[in-house]
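# what's the 3D shape of this:
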Amino acid sequence: MSLLVRPNRSGSAIETFGFEFLGFKTLRLDPGRSIEEDTAGRELGIVLLGGTCAVRSSAGDFPSVGGRADVFSGLPHTLYLPIQTRFTLTATTPCDIAFCYSKAEQRHAAALVTPSDVRVEIRGGANATRQINHMIQPGFPAHR
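The predicted structure is shown next:
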């Protein structure tokens, strides 16, 4: 039995991973391309790995999310969307996007986390040093 999950061309569906509470997928969109989705019973963190997009949702509209070129070019923008939210995400530049899902029952307000909101923590040392970027921190108004 292998624990390795290989993505298909369109990315891996979150159900593929076998997690009960968490889900994750990545997507690359060309400018002008859109996706439509419903968060249903999951809250969602949309992390812009690179590029800029616009998000129209039943929880609010966010006309400009993102802006960095790639993951090595500064801190990310993250958009939190609550449960039961229909949304359309449209790339305004080439976009690499991470979708981070968590099963939830409570509804909270949608929120945009900007780079100035991100807390940076350095862990380890020498050749084991790493930077942790806390986009959705403890105390953030979300269910999980």
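# Could you use CA atoms for every contact and neighbour count after this?
OK.
# sec struct for the residue positioned nearest the centre of the chain, please.
In the chain, the centroid-proximal residue (Cα atoms, centre = their mean) is residue 46; its distance is 2.3 Å. State at residue 46, reduced to three classes by DSSP: H, G, I helix; E, B strand; the rest coil: strand.
# doesn't residue 82 make contact with it?
No. Taking contacts as Cα atoms under 8 Å, residue 46 lies outside contact range of residue 82: 11.2 Å.
# now residue 68, nearest residue through space, not along the chain?
Distances taken as Cα to Cα, 6 or more residues apart in numbering put residue 50 closest to residue 68, at 5.4 Å, once the chain neighbours are dropped.
# what's near enough to touch that neighbour?
Residue 50 sits next to 66-71, 94-97 when contact means Cα atoms under 8 Å, 6 or more residues apart in numbering.
# Could you check how far it is from residue 58?
24 Å (Cα to Cα, to the nearest Å).
# and what of residue 69?
For residue 69 relative to residue 58 (Cα to Cα), the value is 28 Å.
# the more surrounded of these two?
More neighbours surround residue 69 than the other of residue 69 and residue 58, with 17 against 14 (other Cα atoms under 10 Å).
# list the contacts for the more buried one?
50-51.
# Where does it sit: helix, strand or coil?
The local conformation at residue 69, judged by three-state DSSP, is coil.
# Which residues does stretch 26-33 contact?
Here stretch 26-33 has contacts from 10-11, 90-99, using Cα under 8 Å, 6+ apart.
# quick one, what contacts residue 58?
Counting by Cα under 8 Å, 6+ apart, residue 58 touches 85-87.
# Let's compare: structure for the following, please.
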Amino acid sequence: MPNLKVKPNGTNGRVTHVTPENAGWTYVGFDLHRLKPGETAAGETGDREVCLVWVSGKGKAKAGTKDFGTLGERMSPFEGSPHALYIPMESTWSVTAETDLELAVCSAPGGGTYEAKAIPPGTHPALARGKGTNVRYVNNIMPEDDSSAHSLLVVEVITPGGHTSSYPPHKHDQDDLPNESFLEETYYHRLNPPQGFGFQRVYTDDRSLDEVMVLEDGDVTLVPKGYHPCAACHGYDLYYLNVMAGPKRIWKFHNAREHEWLLKA
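As a prediction, this is how the structure comes out:
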């Protein structure tokens, strides 16, 4: 199995590149571009669909023959909700940075007759989940009740310092609907302040997979299967951008039985 933690490669251009081939799985792809003003990232979707997420900064976007103008307004992923842009299969896209820009490219197998569309902040309501030191703040970008995509599920979460997230531990690695869905998942992590660190554990019931990773600013973690809780250390808020995809566009998870009592505490 490939290393489950992917470090950024450099500080400019495409610094992260996760594909089904190099991840050793089937569905999810994730790229991260860091651009200076005037620089451009571009691509062709082929047989995949794409969701571009303006993690921070502003940039002019085109998809196919459509000009979407300038998207993005926050200068940090810890400041408000994101702009995003969905692009269907068999299309092209380009984004030219107007400020320093951090652009995520989330991808999965395409299908259907979907159209390119902008996803501005406020398209889906911001949510708070959990209680006590398990509270975290959720911005849905492409949730399952948004029927404008074939495979992609995209969401970002901010976990305050000292809190846990993706917790109690849950998994979605069985194609067993209506009980559980199979979804591969990537986490793109940022820390505020950036010198901080957090932790993520990815493990299965039989512990055939059991890996604990230190999370630093800019790391990507892969979740091919198993439970995958995160913890943010005191004083450092943890942001992550999730991309999920599988054979069906449904997020149905299974909680670790030994920790389910926490939901009733």
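# Just give the TM-score of the two.
Once superposed, chain against chain, the TM-score is 0.91 (TM-score structural alignment, normalised by the length of the first structure); 144 aligned residues with a Cα RMSD of 1.6 Å.
# re earlier: among the contacts of stretch 26-33 of the first structure, which are in strands?
Of the contacts of stretch 26-33 of the first structure, the ones assigned to strands by DSSP state E are 90-91, 95-99.
# Just send those back as TSV, with neighbour count and distance to residue 131 of the first structure too.
Shown next, in TSV, are those (neighbours: other Cα atoms under 10 Å; distance: Cα to Cα, whole Å):
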residue	neighbour count	distance to residue 131 of the first structure
90	22	30
91	23	28
95	25	23
96	21	20
97	22	20
98	18	18
99	17	20
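# could I get the residues you listed as TSV with distance to residue 140 of the first structure?
Conversion of those to TSV gives the following (distance: Cα to Cα, whole Å):
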residue	distance to residue 140 of the first structure
90	26
91	26
95	26
96	24
97	21
98	19
99	18
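# is it true that residue 22 of the second structure lies in a strand?
No. Counting by three-state DSSP, residue 22 of the second structure is not found in a strand; it is helix.
# so stretch 32-40 of the second structure matches what in the first structure?
Using TM-score structural alignment, stretch 32-40 of the second structure lines up with residues 26-34 of the first structure.
# So which bits of that stretch are buried?
Buried positions in stretch 26-34 of the first structure, judged by neighbour count with 16 or more other Cα atoms under 10 Å: 26, 28-29.
# Between its first and last residues, how far does it reach?
Where stretch 26-34 of the first structure begins and where it ends lie 14 Å apart, using Cα to Cα.
# Report the separation between the closest residue to residue 199 of the second structure other than its chain neighbours and residue 191 of the second structure.
The spatially closest residue to residue 199 of the second structure, leaving aside those adjacent along the chain, is residue 214, at 4.7 Å (Cα to Cα, 6+ apart). Separation of residue 214 of the second structure from residue 191 of the second structure (Cα to Cα) stands at 12 Å.
# So for those two, which sits in the more crowded spot?
residue 191 (26 against 13).
# Can you verify my assumption that that one contacts residue 199?
No. Residue 191 of the second structure is beyond contact range of residue 199, at 11.4 Å (criterion: Cα under 8 Å).
# Break down the stretch 151-265 of the second structure into its strands, ranges please.
Ranges of strands within the stretch 151-265 of the second structure are 153-159, 164-165, 170-171, 173-176, 180-182, 184-192, 198-203, 210-215, 220-223, 230-232, 237-245, 254-255, based on DSSP state E, counting those that start in this stretch.
# ok, now the first structure?
Counting by DSSP E, the strands of the first structure are 22-29, 34-38, 42-50, 52-57, 60-66, 78-81, 86-91, 95-103, 111-113, 119-123, 130-134.
# start and end residues in the second structure for stretch 96-103 of the first structure, please.
Going by TM-score structural alignment: stretch 96-103 of the first structure matches residues 102-109.
# Quick check: the matching stretch compared with the first structure, mean distance?
Its aligned residues in the first structure lie a mean 1.0 Å from stretch 102-109 of the second structure after superposition (mean Cα distance after the TM-score superposition for the first structure).
# Give me the residues contacting that stretch.
By Cα under 8 Å, 6+ apart, the list of residues contacting stretch 102-109 of the second structure from outside reads 27-35, 47-57, 150-152, 154, 243, 245.
# tell me which residues of stretch 68-75 of the first structure are tucked away?
68-69, 75.
# make that stretch 47-64 of the second structure, sorry
The neighbour-count criterion (16+ other Cα under 10 Å) identifies 48-63 as the buried residues of stretch 47-64 of the second structure.
# ok so, going back, let's have the contacts of residue 50 of the first structure in CSV, adding distance to residue 136 of the first structure.
Shown next, in CSV, are the contacts of residue 50 of the first structure (distance: Cα to Cα, whole Å):
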residue, distance to residue 136 of the first structure
66, 16
67, 18
68, 18
69, 21
70, 19
71, 17
94, 24
95, 21
96, 19
97, 16
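# Relative to residue 52 of the first structure, how far out is the closest residue to residue 117 of the first structure other than its chain neighbours?
Closest residue to residue 117 of the first structure apart from its sequence neighbours, by Cα to Cα, 6+ apart: residue 135 at 7.3 Å. Look at residue 135 of the first structure and residue 52 of the first structure: by Cα to Cα, they are 17 Å apart.
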